[in-house]
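Undergrad: Pasted the sequence and its predicted model underneath.
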Amino acid sequence: MSSEAALHHLDAAPPRRENFPVASLLLPRSVRRHLLAVYGFARRVDDIGDEAPPGERRELLDAVDADLRRLYAGRPPHLGVVRVLAPTVRACAVPAEPFHHLVEANRRDQEVSRYETFADLLGYCALSANPVGRIVLHVFGAATPDRIALSDRICSALQILEHCQDVGEDLARGRVYLPAEDLRRLGCAEADLTAVQNTEPLRDVVALQTRRAAHLLDEGAPLVGTLPGVARTAVAGYVAGGRAVVAALERHGHDVLGRAVRPRRTVLLRAWLRILARGR
């Protein structure tokens, strides 16, 4: 099967529900198109790393990486997953590096299934999550070094919260994103990750990661106040989504096995309005 045919086959996978508004209807249509293209690319690359036949994943990721190089060399991309980026790359002058990092994160997923420390996990987030925030800042023409540093904190927090929500799903893929150091210290064995119900040690580990993510969100939230107009609206929605997930995890007692812990829409909207008000 060709790379394009294999990627087309993955189109049948249902879209994932995000914890935050990816491209709110409050934003101009042109901006929404760019944001949907960026998140669509990120999710498609994740689908390759998670859902493609294991023996084909590296080859498909290499094909996407090569097609990105083709795009940035001024040649027409071969793959639909890269072609949709072309208008955004041209209009917003997005650099190539963040897109290549997203591909590299999924290569790492094929080789690394455990992270020893929280610092190690943040190193993974630097490839798997932070590039998306950097691309979004370029879409809004707001990618300054200070803003990028704040965005990285927000994106790492969102990634960590997603790992907290998806403990069982990740383990089914052979991966554990909860730091091994924390699992040992809090007495959580890998068997706890496959239990029918959450054990107290697992809840303690998830609670610890949730607190860390909440702290990162607090550190990154001042980004909202530095942004003008629609950029402020969009980024406030991302921070609000993270805070709504923190609230959901706390509401469920950090019990993440056998249930889908998702943010309540009303909680997200209230947080969004509060963050926008503070940003002004």
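TA: Thanks, I have it.

Undergrad: Going by C-alpha atoms from here, please, whenever you check contacts or count neighbours.
TA: OK.

Undergrad: Wait, residue 88 touches residue 36, no?
TA: No. Counting by C-alpha atoms under 8 Å, residue 88 stays clear of residue 36, with 10.0 Å between them.

Undergrad: Counting neighbours, go ahead and name the busier of the two.
TA: More crowded of residue 88 and residue 36, by other C-alpha atoms under 10 Å: residue 88, with 21 against 16.

Undergrad: Contact partners for that one?
TA: 34, 37, 94, 139 (C-alpha atoms under 8 Å, 6 or more residues apart in numbering).

Undergrad: Of the residues you listed, which is the most crowded?
TA: Neighbour-wise, those (other C-alpha under 10 Å) top out at residue 34, 24 neighbours.

Undergrad: which element is that residue on?
TA: Residue 34 is part of helix 29-51 when elements are defined by DSSP states H and E.

Undergrad: Now that helix: buried residues?
TA: 31-42, 44-50 (16 or more other C-alpha atoms under 10 Å).

Undergrad: hang on, the earlier thing: looking at the contacts of residue 88, which is nearest residue 11?
TA: residue 37 (14.4 Å; C-alpha to C-alpha).

Undergrad: want to compare, so here's the second one:
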Amino acid sequence: MNPHDYCQQKAAASGSSFTISFTLLPREKKQAMTALYAFCREVDDVVDEVEDPQVAAIKLAWWRQEVERLYDDGTPQHPVAQALAEVIKTIPLDKELLLEIIDGMEMDLTQARYADFKSLQLYCYRVASVVGLLSAEIFGMTQRATRKYAHDLGMAFQLTNIIRDVGEDARRGRIYLPMDELQRFNVPAADILNSRPTEAFAALMQFQIERARGFYEQAFAALPAADRRQQKPGLVMAAIYRSLLEEIAAEPGLVLTHRISIPPGRKAWLALKAWIKG
């Protein structure tokens, strides 16, 4: 199995909506996006699947070395990094941004709570906005403002993920919603950890949803017309993720006990509609 086939298999196994967004890309860009996505999955799996935090930290340190090898001599060991080695020959992906993704994963080993939105925003930047910036580079951009678009869209996606996964994260002992906002809305952490929907929790979630909506709007406003066509894959994902956010908004208390999702057929329709609209 060659490195790009490995990445394709890794991406397909995830079942993520993100893979829909780059299926219509030209072959080189599609391979680049698949390699980037596979890298994100590999380092994320370290945190999700390795129970011992010390072992997970060692594995992430190995991935950090692998990124260094990728850029130093072009001879990394892992098939995902080998695929990225081919990518960076033609697309200038920033090494520091790949390392930032690992920084974000390391935060999950040491933090299960976030005091305020500022601290959460750093986490979201590292695990999502950075991916948006790298993706925008792969898609192709000519305008500086496109970086602002990519940053804010990544933030919107991660906030949507956090909103969707409140219950799932709580069952792992994690709460990503800022602690000061729980206090402001009079939602005890115990209500979230024990899946107790209340009116106060619904109000807290509505506040989170409005913030995510705001980042979507900021992103769209920042995207220059000159780069809109090249950045269509991000707009495809935005169509799917915004639809997911509105599904949650209809009954936010469900996130404590259910994983809200968009059916595959509807995802495909939203993706096609967004691609045509461009």
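TA: Happy to help now that I have it. Keep in mind that this is a model prediction, so the values were computed, not measured.

Undergrad: Report the distance from the helix holding residue 34 of structure 1 to the chain centre.
TA: Remark: helix 29-51 of structure 1 is offset 11 Å from the chain centroid, using C-alpha atoms, centre = their mean, to the nearest Å.

Undergrad: average distance between the following helix or strand past that helix and structure 2?
TA: Once the chain leaves helix 29-51 of structure 1, the next helix or strand it forms, by DSSP H and E, is helix 57-72. When structure 2 is superposed, helix 57-72 of structure 1 averages 0.5 Å from its matched positions, counting by mean C-alpha distance after the TM-score superposition for structure 1.

Undergrad: Just the angle for helix 57-72 of structure 1 relative to helix 29-51, thanks.
TA: Interaxial angle, helix 57-72 of structure 1 versus helix 29-51 (axes from the mean of the first three to the mean of the last three C-alpha atoms, to 10 degrees): 150 degrees.

Undergrad: Against which helices or strands is helix 57-72 of structure 1 packed?
TA: Where contact means 3 or more C-alpha pairs under 8 Å, 6 or more residues apart in numbering; DSSP states H and E, helix 57-72 of structure 1 is packed against helix 3-10, helix 29-51, helix 80-83, helix 97-111.

Undergrad: With residue 191 of structure 1 as the reference, measure out to residue 50 of structure 1.
TA: Distance of residue 50 of structure 1 to residue 191 of structure 1, computed by C-alpha to C-alpha, to the nearest Å: 22 Å.

Undergrad: wait, which of the helices and strands packed on helix 57-72 of structure 1 is closest to residue 258 of structure 1?
TA: helix 29-51 (20.4 Å).

Undergrad: which outside residues touch the closest one?
TA: Outside helix 29-51 of structure 1, the residues that touch it by C-alpha under 8 Å, 6+ apart are 7, 10, 22-25, 57, 60-61, 81-82, 84-85, 87-88, 102-103, 106-107, 109-110, 132, 135-136, 139-140, 173.

Undergrad: residue range for that helix in structure 2?
TA: Using TM-score structural alignment, helix 29-51 of structure 1 corresponds to residues 27-49 of structure 2.

Undergrad: The matching stretch vs structure 1, mean deviation?
TA: Looks like 1.2 Å for stretch 27-49 of structure 2 (mean C-alpha distance after the TM-score superposition for structure 1).

Undergrad: Report the distance from the strand or helix carrying residue 151 of structure 1 to the chain centre.
TA: Secondary structure assignment for residue 151 of structure 1, by DSSP H and E: helix 145-165. The chain centre lies 8 Å from the centre of helix 145-165 of structure 1; the measure is C-alpha atoms, centre = their mean.
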